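In: Quick one: sequence and predicted model below, then my questions.
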Amino acid sequence: MYTGFIAFLVAVGAVVLAEMGDKTQLLAMAFATKYQAGKVMLGVFIATVFNHALAVAVGNYITRFDGAQIWIQGIASLSFIFFGLWTIRGDKLDGEENRTTRFGPVITVAVAFFIAEMGDKTQLATIALATKFPENAVGVLIGTTTGMLIADAIGIIIGVVLCKKIPERTVKLVSAGAFMLFGFIGTYQVATQQLQLGMTTVLLLMLVLLILTAGASYYLIKKEKEAGHSDTYPSCPCPEDQIKKQQEDK
């Protein structure tokens, strides 16, 4: 029971971090300019349950290979550093917000979200979490689903309902930093507890990893600045979108 609750909390925190500024959060904000927020969140919930259930199943299956446990845990820990770098790089919509179906807003959002989540950062993070908590698959699934709903609700409320500009660079850097911290802690634990490397070797390994991560982060931040990306996420819908939303909600 206790470990299940820990798995739930870690999953919530990790996915909230992964989702902040992620493509699917931007997608939720885009759909909220067209449909009622409640319908958007219901669609997000449906898509997330199916998508993350698949991810948890994959992660749980991987852990059944007993001889590869050390490799699995090592890769899972390093993947969090990779997710941090991915967060710095950022995401953008590739037209998913224009996807429509004949089955109404909820199904439209659910289909678009399910497809957008395939291979996305939050789905991969869910797989990594499932490998870290193989005995608490349900806790991971509930936690990642809750985290997705929290992050997308934050985006919709702040960016669309309250019409406030969301500081993109600040959000990305904080989220990336937290992810990298988790990754370094996990890597240290694998090196000392499972690989049982000497402290000198561990410190050297961590130093090399820190240098590589810092260099990659600097490159991505510099590249983003050179590209002249805006420091805020899109917020309020234009008047035409508001009128269209009102008409479709009737």
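Out: All right, it came through fine.
In: all contacts plus neighbour counts: C-alpha atoms, from now on.
Out: OK.
In: Run through the strands of this structure in chain order.
Out: Chain-ordered strands for the chain, with DSSP state E as the definition, fall at 166-167, 232-233.
In: any chance of the ones you listed in TSV, plus distance to Val15 and mean neighbour count?
Out: What follows is the strands of the chain, written out as TSV (distance: least, CA to CA, whole Å; neighbours: other CA atoms under 10 Å):
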stretch	distance to Val15	mean neighbour count
strand 166-167	18	15
strand 232-233	19	16
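In: take the one below as the second:
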Amino acid sequence: MMDSPDSLFSSAFFSSAVAVTLAEMGDKTQLLTLFLTLKFRNRWAIVLAIVLATLVNHGLSAWFGVWLGDRLELWLSDGWIDWLLAGSFMAMGLWVLIPDKDDGGESRFLAFGAFFATLVLFSLAELGDKTQVATVLLAAEWQQPMLVTLGTTLGMLIANVPVIWFGQALLQRTPLDRVRYVTSICFFAGGVWILLM
């Protein structure tokens, strides 16, 4: 998939930002962000920790996605790769319909303060999360780990920074079920788009 740098930036970066923004709506990390904001009230420390945790987590995930995409190319013909990636996007579309459960046992990290508690808890919450899987899939598709990482990090910030500043009022007005349905449709559309490319 050799495109010009401009189209690569707009495609890999933009699609990654949009996919993660949508996948993050109603996710447990959004609820964790609200909890941390109410607990610490140090908004900038929380934002910086989210940026760092996301860059590390999604950066590693993107590099794994590129590695996985390279291996799939060796093992499968081009047609099969497209079908596998499209199926993965559609599976993500089903996965986002399942609401996250709140994971307990995180209180021991709260003694670390706003920045370190957010860094640790956010990193743990992202392990195996929908947005991490989406990052792997996006990097496997685009083979641009830096642009995918930057896009997914921006998507994470778009979804979580308003929660930091507007908190509970914003989440109470957001119809999370509708957001999940729209997100699911977007992932299915992404799968169809991969097949039509």
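Out: Sure thing, it's come through. Model, not experiment: these values are computed from the prediction.
In: Same list (the strands of structure 1) but as JSON lines, adding distance to Asp66 of structure 1.
Out: Supplementary listing: these in JSON lines, determined by distance: least, CA to CA, whole Å:
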{"stretch": "strand 166-167", "distance to Asp66 of structure 1": "44"}
{"stretch": "strand 232-233", "distance to Asp66 of structure 1": "44"}
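In: Compare these and report which one is nearest to Glu97 of structure 1.
Out: Comparison of those against Glu97 of structure 1 by CA to CA identifies strand 232-233 as nearest, at 15.1 Å.
In: Tell me which of the strands of structure 1 approaches Thr213 of structure 1 most closely.
Out: Within those, the stretch nearest Thr213 of structure 1 is strand 166-167; the backing value is 23.2 Å (CA to CA).
In: What's Ser79 of structure 1 aligned with over in structure 2?
Out: For Ser79 of structure 1, the equivalent position in structure 2 is taken to be Ser88, counting by TM-score structural alignment.
In: Do I have it right that that match meets Val136?
Out: No - contact between Ser88 of structure 2 and Val136 fails when scored by CA atoms under 8 Å: they sit 10.3 Å apart.
In: Between these two, which has more neighbouring residues?
Out: Set side by side, Ser88 of structure 2 and Val136 show unequal neighbour counts under other CA atoms under 10 Å, the larger going to Val136 at 25 against 19.
In: Leaving out the residues flanking it, which one is nearest to that one?
Out: Using CA to CA, 6 or more residues apart in numbering and skipping the chain neighbours, the partner closest in space to Val136 of structure 2 is Gly65 (4.2 Å).
In: Let me see the contact set for that neighbour.
Out: 135-140, 143, 145 (CA atoms under 8 Å, 6 or more residues apart in numbering).
In: Under the alignment, what does it map to in structure 1?
Out: So, by TM-score structural alignment, Gly65 of structure 2 is matched to Gly59.
In: Could you measure from that match over to Gln69 of structure 1?
Out: Distance from Gly59 of structure 1 to Gln69 of structure 1, counting by CA to CA, to the nearest Å: 12 Å.
In: do the same with Met199 of structure 1
Out: To Gln69 of structure 1, Met199 of structure 1 is 22 Å away according to CA to CA.
In: now do Phe179 of structure 1
Out: Applying CA to CA, the value for Phe179 of structure 1 to Gln69 of structure 1 is 22 Å.
In: what's the residue closest to the geometric middle of structure 2?
Out: Against the mean C-alpha coordinate of structure 2, by CA atoms, centre = their mean, the closest residue is Thr131 at 2.7 Å.
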